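Undergrad: the sequence and its predicted three-dimensional model are supplied below.
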Amino acid sequence: MDSYVCDAIILAIKSGIIEFVFEMLEKNPDLVWTRDQRNRNIFSLAVLHRQAKIFSLLAHHLKNALTCSVDVNSNGMLHMAGMSAESTMLNRIPGAALQMQKELQWFKEVEAIVHPKVREATNEDGLTPRELFTKTHEAMLKSGEQWIKDTARSCTVVGALIVTMMFAASFNIPGGNKQDTGLPIFLPKGSLMVFIISDALSLFSSSTSVLMFLGILTSRYAEDDFLTSLPTKMIIGLSTLFFSIATMMITFSAALLIMLRQQSWIVNPIICLAGVPVTLFVMMQFRLLVEMSISTYGPGIFGRKIKLTFN
């Protein structure tokens, strides 16, 4: 087989040029047996460089023998998933915790594909794939733990402040209470009901948010916690915090309408300004929330399940 052709397809796999790889394999299916100078096949290279689209494309060419093959250091395909990624793909993921989650997802996906005996195979250093993963991801694990703790601490402070304000607001109804019945003076007004409902929603959601972030801070931060447990808590915490900020602004706006209902020239601009904190929070955190949700509950690394039958 022409060495230039082999070098070209290896470089394309490392770079993630899916169209080139597809055309090459269409013209010559035997290229699936291509190996680099360290005896790594193209499937192992796709895993090592975290090229999910390339691996998914190659999946229907995958043979049992290829999942069991090793390189010059006795590293198999699952060992490649256990190595720290030699790829710029991780740099596109915000936050060390999400990067750790993505690495765990890669390892779990490849582990489900390879032959069962490969999962406990050792390389020349005597390390199984899981032991190699733990060793090469120590720094990422610590960075992920620090990142998620810092985020949780900051959000806990914000959530606690909202809880305090909303709890106090529930006992300080705008306009006061009637002396004879103790009921709010503006009870018949629809804006007062908006105030009461939004205050309650903000109080409950911010309390939930604080509890979620406290749950994050008291977690044990084991490797597998970054797969689902910690991201789920962070998703719930950020979602409820966002909702509590939005309902807090509605509570504030409703209070202004009740007290200054005849002064629309000043009420309307202030209500418009009340949307600024919500907008800023969305701009700063919404992208992280969406990416974390997709990464945790999305279709997976390869977008579909890849199954092999082992004889």
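TA: Yes, it's here.

Undergrad: switch to C-alpha atoms for all contacts and neighbour counts from now on
TA: Will do.

Undergrad: tell me where the stretch 51-200 of the chain has strands.
TA: In chain order, the stretch 51-200 of the chain shows no strands, with DSSP state E, counting those that start in this stretch as the criterion.

Undergrad: look up how far residue 93 lies from residue 210.
TA: Relative to residue 93, residue 210 is positioned 26 Å away (CA to CA, to the nearest Å).

Undergrad: of the two, which one has the most company?
TA: residue 210 (26 against 17; other CA atoms under 10 Å).

Undergrad: buried stuff in the host helix or strand of residue 8?
TA: Assigned by DSSP states H and E, residue 8 falls within helix 3-15. Within helix 3-15, the residues scored as buried using 16 or more other CA atoms under 10 Å are 6, 9, 10, 12, 13, 14.

Undergrad: what of stretch 170-183?
TA: Neighbour counts using 16+ other CA under 10 Å place 173, 174 of stretch 170-183 among the buried residues.

Undergrad: and the next helix or strand past the helix holding residue 8?
TA: In N-to-C order, the element after helix 3-15 by DSSP H and E is helix 18-27.

Undergrad: next, the angle helix 3-15 makes with that following helix.
TA: 140 degrees (axes from the mean of the first three to the mean of the last three CA atoms, to 10 degrees).

Undergrad: so what does helix 18-27 touch, helix or strand wise?
TA: Judged by 3 or more CA pairs under 8 Å, 6 or more residues apart in numbering; DSSP states H and E, the packing partners of helix 18-27 are helix 3-15, helix 52-58.

Undergrad: let's see that with 7 Å instead.
TA: Where contact means 3 or more CA pairs under 7 Å, 6 or more residues apart in numbering; DSSP states H and E, helix 18-27 is packed against helix 3-15.

Undergrad: which other residues reach the helix it packs on?
TA: If you take CA atoms under 7 Å, 6 or more residues apart in numbering as the criterion, helix 3-15 is touched by 20, 21, 34, 42, 45, 46, 49, 54.

Undergrad: could you give the number of residues near the second one?
TA: In this case it means residue 21. For residue 21, using other CA under 10 Å, the count is 20.

Undergrad: included below, for side-by-side comparison, is a second structure:
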Amino acid sequence: MEIREEENPKFDLKMEEPQKYALLGKWNYFKNYFKKDDHQRAADLIEPFNLARKNAIHIAVRSDDPDLIRELLDMLPEDSDRRKALRMGTAHLNTLMHQVVFCENLDMVETLLNYEMEKKLKQPGDENLLELVNDIGETPVYQAAKHGRLRMLKRMSRYVDSMEPHLYRNSDFASNLHIAIIGLHFDVAMWLSKKEVIKKVASAYVEGINEKVEPDEKEGSENEKDGNFRLSCLQLLSRMPSVFRSSNAQAGIAHNLIYDCLPNKGYDDEEDEDNDDVSTRGKEDLESGKNKVKKSFSPSAVSSTIYYVICKHVAKEWDIVKEIWKKKQKNMQANEVADFLVSIDNSWRDTNHGDRPRTEVVLPVIQPTNVARTRKAFQERTSFNLTPVKSKDYTPLLLAASTGIIEIVEKIIDVHPDAVSHVQRNGQNVLHIAVKHRQKKIYKHLKKFKVLNGLGSHIASHDRTLLHQVARMDYYDGGNQPGVVFQLQDELHWFEGVKKIVPSHFQLFCNDDKLTARELFDLEHSEMLEEAQEWIKGTAQSCSAVSVLVATVVFAAAYTVPGGTNEHGVPNLINSPLFLFFTVMDVVGLATSLISVMMFLSILTSPFQMQEFHKSLPRKLTMGFTLLFISLTTTLLAFGSTILLIIRVENKKWSSSLLYSATFLPVTLFGLTQFPIVIAIKYRMKRLRKTLEKIIPNDIISLSKKPTHKRDYSKYL
């Protein structure tokens, strides 16, 4: 087959030699290659060097060596070539200054700017090197913010007259603050938040992007339907629960302990010598700077510095500590950015109170009960249809409530108390959103402000009360309960808990499908009920078989005592403390295993109706699991005591310790494998404690608690 060479190759094959030098970082060889045959090879400096159509000077920026860049520019024969080298772009039109963004040596910026000035290469009408854009309209300053290069961003900002030309890129008018938040570069976002023009950028979907893309904001336009940046910065942050501390709720005790012990100063924070120009500061800033210097020599500052150094040394040795520290740093930066964005956010003012006609009571429809037909009709009417929601319909408060970011909800309500009464276009408020997304942290937070009853009386679109929102499974993600039985119980608890704050006449209120909240709950959870029935039947059968097996073993062990008996049938080792321990463990194991069999059999004979999963069945299952765990544990302990009695190793401590460890190993492994069930048992114990608290008089409970001052937000409803 004939191979034809490309008519216009992207680079000359003779560049392969300097390409090898660049890959290996041998910059002296790289430079010397272009010194040979001065006129010929020097001209090759601005020819395509690789497939990305970068030239040799673009590649040399990797060296982080300003002197090398100056030498290569000086090799070019004409000033026109030098001007071209400074301004020409790659395949994506990234100029030499765009490449400098990724350098660690900040002096590279001054090197290019000073070189252009010294050689007088700038012609009338030429833009500043920092204002040249690539193929998607990004300036080098914008690109520095996009990639989280904070130190380079600060240095470049010194040489621009205004930050406004660098706030947006021309292709889609996405702001650099939006991009920094999406890229999780919160240190960059914090620095940008201090700029005067950034307030307009932060609420871009109101004043920035719509104004540039579609000035008249016609509803239903392409830009309204598409465009990831039709969100404000606070809305973006409200969709990022992982960057806030509240996302660590499921973290272990060790993780939280390390998190709390680490200093607030970030792992990567160092004294930044690249501050803004001192000449731009006011007298007040200079005075505050002097005060900071004085405080830096105080004993508390010295001790905190020592503690920081110790923690940093530990983090270098332990990667897990470093990861937790960086996560804490990210959380703190996100909190600071949220503080700024919340302070300027007014989206909650666009409320929809009174826009929809109110309906107080809708009587339930009386019709013959045909469960199969009703379920089929309901499924046909609620077929899945993905409908995009306009960004203005979900304000940052509602978005944060849907994702469970308690930090943003707290900040918004604290800074703007009246935001708690915000209602979106479909009639839902912050409580509706929190309830249907099962965000219990948000629910508990609103409960502190005494606003649940007021918010719970609102009726959303499709005539959905708050109870209808609980009944829906549209946004249910499975929860954090182990096993479908406990998940269904959690849903039933959630429904009953919300019912307490809803007006009593809403319990018979029908939605536009002519269903009450309870009927909707039963229909939506019918599949979960079937799964729970199958799961609990299989689990009860398996566990009852294990319980019977344990009961058989411990029953037989009671008549085969270790050490045997004498002619009168008295155990030979009856006076040994270990024999008494064996007897007690054997009796406890037999009793608990038999009771657990009774529990599992009672489960198998239950009717398995929906209401049975509220308390009865999960309680029996939890008790059965607990008793089975105790029976297995005591059986293993009885076995260990039997071994110690038979081989008589009381005087050999190392042998005793080894046998004890071997005895407890199966118990430990069983506990680890059943850890979700253990968590479920812990959860049930908490509920039992709350039940017992209801029995104790309120006066006694109030004496045991510290008085707290709660802010009352009910007046804002």
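TA: Yep, that arrived. Keep in mind it's a predicted model, so treat the numbers as computed, not measured.

Undergrad: residue in structure 1 matching residue 511 of structure 2?
TA: Taking TM-score structural alignment, the alignment pairs residue 511 of structure 2 with residue 123 from structure 1.

Undergrad: before we move on, the earlier item: show the buried residues in the contacts of helix 3-15 of structure 1.
TA: Buried among the contacts of helix 3-15 of structure 1 by 16+ other CA under 10 Å: 21, 34, 42, 45, 46, 49, 54.

Undergrad: does the second one touch residue 42 like I think?
TA: Yes. Using CA atoms under 7 Å as the test, residue 34 of structure 1 is close enough to residue 42 to be in contact (6.3 Å).

Undergrad: so what corresponds to residue 152 of structure 1 in structure 2?
TA: Under TM-score structural alignment, residue 152 of structure 1 pairs with residue 540 in structure 2.

Undergrad: and that match, what is it in contact with?
TA: Residue 540 of structure 2 neighbours (CA under 7 Å, 6+ apart): 600, 603, 604.

Undergrad: map the second one onto structure 1.
TA: Using TM-score structural alignment as the criterion, residue 603 of structure 2 maps onto residue 216 of structure 1.

Undergrad: doesn't residue 230 make contact with its match?
TA: Yes. Residue 216 of structure 1 lies in contact with residue 230 (CA under 7 Å); the separation is 6.4 Å.

Undergrad: circling back to that earlier point, which one of the buried ones among the contacts of helix 3-15 of structure 1 is nearest to residue 109 of structure 1?
TA: residue 46 (13.1 Å; CA to CA).

Undergrad: from what I see, the closest one and residue 54 are in contact.
TA: Yes. With contacts counted by CA under 7 Å, residue 46 of structure 1 reaches residue 54, the gap being 6.5 Å.

Undergrad: for residue 5 of structure 1, see how far away the residue mapped onto residue 502 of structure 2 from structure 1 is.
TA: Matched by TM-score structural alignment, residue 502 of structure 2 corresponds to residue 114 in structure 1. Distance of residue 114 of structure 1 to residue 5 of structure 1, given as CA to CA: 27 Å.

Undergrad: now which residue in structure 1 aligns to residue 642 of structure 2?
TA: So, by TM-score structural alignment, residue 642 of structure 2 is matched to residue 255.

Undergrad: so how much does the strand or helix carrying that match differ from structure 2 once superposed?
TA: Using DSSP H and E, residue 255 of structure 1 maps to helix 229-259. After superposition onto structure 2, helix 229-259 of structure 1 lies on average 1.6 Å away from the residues it aligns with, using mean CA distance after the TM-score superposition for structure 1.

Undergrad: can you give me the buried ones in the helix or strand that that helix is followed by?
TA: Next in sequence after helix 229-259 of structure 1, counting helices and strands by DSSP H and E, comes helix 264-281. Going by neighbour count (16+ other CA under 10 Å), the buried part of helix 264-281 of structure 1 is 267, 271, 274, 278.

Undergrad: quick one, what contacts the first one?
TA: Okay, so that is residue 267 of structure 1. Contacts here follow CA under 7 Å, 6+ apart; on that basis residue 267 of structure 1 touches 256, 257, 260.

Undergrad: burial of residue 190 of structure 1, as a residue count?
TA: Neighbour tally, residue 190 of structure 1, other CA under 10 Å: 11.

Undergrad: burial check on residue 650 of structure 2, number of neighbours?
TA: When counting by other CA under 10 Å, one arrives at 12 neighbours for residue 650 of structure 2.

Undergrad: among the buried ones among the contacts of helix 3-15 of structure 1, which ones are in helices?
TA: 21, 42, 45, 46, 54 (DSSP state H).

Undergrad: ok, the residues you listed vs residue 106 of structure 1, which is closest?
TA: When those are ranked by distance to residue 106 of structure 1 (CA to CA), residue 46 comes first, at 11.2 Å.

Undergrad: so who does the equivalent of that closest one over in structure 2 touch?
TA: Taking TM-score structural alignment, residue 46 of structure 1 has residue 434 as its aligned residue in structure 2. Residue 434 of structure 2 is in contact with 401, 402, 442, 443, counting by CA under 7 Å, 6+ apart.

Undergrad: for residue 603 of structure 2, same thing?
TA: So residue 603 of structure 2 contacts 540, 617, 620 (CA under 7 Å, 6+ apart).

Undergrad: ok, and the closest non-adjacent residue to the second one?
TA: If you skip the residues right next to it in sequence, residue 617 of structure 2 has residue 603 as its closest partner in space, 6.5 Å away by CA to CA, 6 or more residues apart in numbering.
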